[in-house]
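# need a structure here:
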Amino acid sequence: MDSLAATALPDLWDRLSGTQTDPDLWVVLATLVAAVVAVVPHTVWRVSRNAITIAHEGGHGLVALVSGRTLTGIRLHSDTSGLTVSRGKPYGVGMILTAAAGYTAPPLLGLGGAALLAAGRITLLLWAATALLVAMLVMIRNAYGALTVIVTGGTFLLVSWLAGPQVQAAFAYAVVWFLLIGGVRPAFELQAKRRRGGAGDSDADQLARLTHVPAGLWLFLFHAVSLCSLIGGGRWLLTL
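Model (predicted):
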């Protein structure tokens, strides 16, 4: 048993730290098209947006923990909304960073994923995503949220363990493209809701109350982060 573990651990480390061959350009372009199809049509977006909500609420939760707040729970709802609850001072840098992390998390995760793929770290990307989803599952506080995270994490786990290198590469590129492109749309949706007089308790409005900076400027920040991440990440994925 000891010799088996001694052999398995180095093999596991080699898989995580090693690099994998980049897929053909047609695979990169095909996964780009698939991501666009998952984001642009409204009927498809109503379902696929759940994955962006996972990243959005996970961003709130992660930054809350890093900034010293106590994360008490995360809820994901069937209408693709979510709620992350943390305890701590209702003001200050920690609260501001936590509130700002939601809309910026999906595109920044996509940008980080693009950097890993550009470096050939496909396996590391898949395993890191699985680990983050498992950690998030511990903090989920409703059945729909738990089901969503389990299905998503299970998909990553199955691809990581059972799929061949080409399938893993295609899946990883599709996920990163989806985060980059899907990270752009929510800020525009929020802008449209605010124009109609809705979303009065949005992240941008909470940040405006916390910082006395107009919500429109925070919305501009969300747009800037998502669009810059898409441009930068897209260049990495296309090896430009």
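# okay, CA-based contacts and neighbour counts for the rest of this
Will do.
# which element is S226 on?
Assigning secondary structure by DSSP states H and E places S226 in helix 215-237.
# try R75
Using DSSP H and E, R75 sits within strand 70-76.
# what segments of the protein are helices?
Taking DSSP state H to define them, one finds helices in the chain at 2-17, 25-39, 42-66, 93-118, 122-139, 143-162, 165-182, 185-195, 203-211, 215-237.
# among those, which is nearest H77?
Among the helices of the chain, helix 143-162 comes nearest to H77, with 6.4 Å by C-alpha to C-alpha.
# identify all contacting residues around that closest one.
For helix 143-162, contacts defined as C-alpha atoms under 8 Å, 6 or more residues apart in numbering pick out 50-51, 54, 75-78, 123, 126-127, 129-130, 133-134, 136-137, 140, 167-168, 171.
# list the buried residues for it?
Going by neighbour count (16 or more other C-alpha atoms under 10 Å), the buried part of helix 143-162 is 145-146, 148-150, 152-153, 156-157, 159-160.
# can you check stretch 77-89 too?
By neighbour count on 16+ other C-alpha under 10 Å, the buried set for stretch 77-89 is 80, 82-86.
# do the same with stretch 180-189
180-187.
# for stretch 189-202, same thing?
By neighbour count, with 16+ other C-alpha under 10 Å as the criterion, the buried positions of stretch 189-202 are 190-191, 194.
# any idea which of the buried residues of helix 143-162 is closest to H212?
Relative to H212, and with distances defined as C-alpha to C-alpha, the nearest of the buried residues of helix 143-162 is G145, at 32.9 Å.
# gap between the closest one and V138?
Relative to V138, G145 is positioned 11 Å away (C-alpha to C-alpha, to the nearest Å).
# likewise for P107?
As defined by C-alpha to C-alpha, P107 lies at a distance of 24 Å from V138.
# same deal with L126?
For L126, the distance to V138 (C-alpha to C-alpha) stands at 19 Å.
# same question for T80.
According to C-alpha to C-alpha, T80 and V138 sit 19 Å apart.
# can you check T155 too?
For T155, the distance to V138 equals 18 Å [C-alpha to C-alpha].
# kindly report the same for A224.
When distance is defined by C-alpha to C-alpha, A224 is 32 Å away from V138.
# could you do R195 as well?
Taking C-alpha to C-alpha as the measure, R195 and V138 are separated by 37 Å.
# could you also give me the structure for this second sequence? I'd like to compare it with the first:
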Amino acid sequence: MDEIVRSWTSELLDSGNLLALAVGVVALALVASHGTWGLLRNVVTIAHEGGHAVIALLSGRTLNGIRLHSDTSGLTVSTGKPTGPGMVFTLFAGYPAVSLLGLGGAWLVSSDGARLMLWISVGLLAVMLLAIRNAYGVLSVVLTGGVVFAVSWFATPAWQALCCLLFSWFLLFGGIRPVAELRRKRAGGRAPNSDADQLARLTGVPPAMWLGLWMLIGLGALLAGGRWLLLIPQV
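So this is what the prediction gives:
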């Protein structure tokens, strides 16, 4: 079986290969399917809340903790000035974080850095675990980190490359769906305190503008990351 995967992986070095496209289609199906999305959205929530946490720290705020819930929602609590650029950037960072992580993963995969991508992911999850403040959140991060660690430690390079390819595609597509979901929730009056609404209250910029900007970032990351994944250069 590994020889088959090794053969497939070698095709990743061919410009415009069909394998990378096929893996992208699988990732899209995982994101589009209600059944798989309900489970895998936890990974997206981890990335989303991690984005809030990182920018909160970089902007000088105090990170009080992160909670992940079984309905795939999350909450990152930080203290500091309630207005100003630090708060704005912290609120803004969640949705783009998923797409930008996917973009970074696509770059690493295209640069033959699959193993490095796996170890970076394990490191980020380990650091995030220190900030988790509820049992379900601990379980989610530990399980996700366990899977990534198992691939990095036990899988062959061929399987590592294939898994990282799938993971990158998943984050690129998974960064877009939550923005579309939030737009539908807001249209139904079911998300009055969303990141977009909080940003609107802080800045005076309408929530629709923030949603549009997040969608543009997600689509831009998908186009750039997809190009890297589909056009991996010959080495």
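# TM-score of the superposition?
TM-score for the superposed pair, counting by TM-score structural alignment, normalised by the length of structure 2: 0.90. Supporting figures: 221 aligned residues with a C-alpha RMSD of 1.5 Å.
# picking that back up, now the buried residues of helix 143-162 of structure 1 in TSV, with distance to D11 of structure 1?
Rendered in TSV, the data for the buried residues of helix 143-162 of structure 1 read as follows (distance: C-alpha to C-alpha, whole Å):
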residue	distance to D11 of structure 1
G145	34
A146	32
T148	31
V149	28
I150	27
T152	26
G153	23
F156	20
L157	18
V159	18
S160	15
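# P82 of structure 2: how many residues sit nearby?
Residues lying near P82 of structure 2 (other C-alpha atoms under 10 Å) number 12.
# map it onto structure 1.
Pairing criterion TM-score structural alignment: the partner of P82 of structure 2 within structure 1 is identified as P90.
# which position in structure 2 aligns with V138 of structure 1?
Aligned partner of V138 of structure 1 by TM-score structural alignment: L130.
# look up how far L124 of structure 2 lies from its match.
Here the distance between L130 of structure 2 and L124 of structure 2 works out to 10 Å (C-alpha to C-alpha).
# list the contacts of the residue nearest the centre of structure 2.
What sits nearest the mean C-alpha location of structure 2, by C-alpha atoms, centre = their mean, is V98, with 2.8 Å. Contact analysis of V98 of structure 2 by C-alpha under 8 Å, 6+ apart lists 44, 47-48, 51, 171-172, 174-175.
# residues near R46 of structure 1, how many?
Neighbour count of R46 of structure 1, defined by other C-alpha under 10 Å: 14.
# that one is in contact with T80, isn't it?
Yes: using C-alpha atoms under 8 Å as the test, R46 of structure 1 is close enough to T80 to be in contact (7.5 Å).
# hmm, back to that, let's have the buried residues of stretch 189-202 of structure 1 in CSV, adding distance to V33 of structure 1.
Converted to CSV, the buried residues of stretch 189-202 of structure 1 look like this (distance: C-alpha to C-alpha, whole Å):
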residue, distance to V33 of structure 1
L190, 25
Q191, 26
R194, 30
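# just give me the closest of the residues you listed to S3 of structure 1.
Set against S3 of structure 1, the nearest of those by C-alpha to C-alpha is L190 (55.7 Å).
# could you check which residue of structure 2 pairs with that closest one?
Matched to structure 2 by TM-score structural alignment, L190 of structure 1 sits across from L182.
# same question, A100 of structure 1
Using TM-score structural alignment, the partner of A100 of structure 1 in structure 2 is F92.
# and the gap between that match and G113 of structure 2?
Using C-alpha to C-alpha, we find F92 of structure 2 at a distance of 29 Å from G113 of structure 2.
# between those two, point out the one with more neighbours.
Legend: neighbour count by other C-alpha under 10 Å for F92 of structure 2 and G113, higher for F92 (21 against 16).
# isn't the more buried one right next to D195, touching?
Yes: between F92 of structure 2 and D195 there is a contact at 7.0 Å, judged by C-alpha under 8 Å.
# I figured L172 of structure 2 hits G105, correct?
No: distance between L172 of structure 2 and G105: 9.3 Å, which falls outside the contact criterion (C-alpha under 8 Å).
# mind listing what V184 of structure 1 touches?
By C-alpha under 8 Å, 6+ apart, the contact list for V184 of structure 1 reads 107, 223, 226-227, 230.
# run the residues you listed past structure 2 and keep the common ones.
The subset of the contacts of V184 of structure 1 whose aligned counterparts are also in contact in structure 2, taking both residues aligned by TM-score structural alignment, their matches' C-alpha atoms under 8 Å, comprises 107, 223, 226-227.
# buried subset of these?
For those, a burial check counting by 16+ other C-alpha under 10 Å picks out 107, 223, 226-227.
# make a markdown table from these and add distance to L16 of structure 1 to it.
Supplementary listing: those in a markdown table, determined by distance: C-alpha to C-alpha, whole Å:
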| residue | distance to L16 of structure 1 |
| --- | --- |
| P107 | 24 |
| H223 | 33 |
| S226 | 28 |
| L227 | 30 |
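# and which of the contacts of V98 of structure 2 is nearest L58 of structure 2?
Proximity of these to L58 of structure 2 was ranked by C-alpha to C-alpha; the top entry is G51 with 10.7 Å.
# quick one: map that closest one onto structure 1.
With TM-score structural alignment as the criterion, G51 of structure 2 pairs with G59.
# next one: that match relative to A143 of structure 1, how far apart?
Using C-alpha to C-alpha, one gets 20 Å for the distance from G59 of structure 1 to A143 of structure 1.
# surely L101 of structure 2 and F170 touch.
No: with contact defined as C-alpha under 8 Å, L101 of structure 2 does not reach F170; the gap is 10.4 Å.
# so which of these two has more stuff around it?
Looking at L101 of structure 2 and F170 with other C-alpha under 10 Å, you find the greater number of neighbours at F170, namely 26 against 20.
# before we move on, the earlier item: so who does the match of G51 of structure 2 touch?
By C-alpha under 8 Å, 6+ apart, G59 of structure 1 lies in contact with 98, 101-102, 104-106.
# same check on L171 of structure 2?
Applying C-alpha under 8 Å, 6+ apart, one finds that L171 of structure 2 lies in contact with 44, 98-99, 101-102.
# recalculate using a threshold of 6 Å.
For L171 of structure 2, the contacting residues are 98-99, 102, taking C-alpha atoms under 6 Å, 6 or more residues apart in numbering as the criterion.
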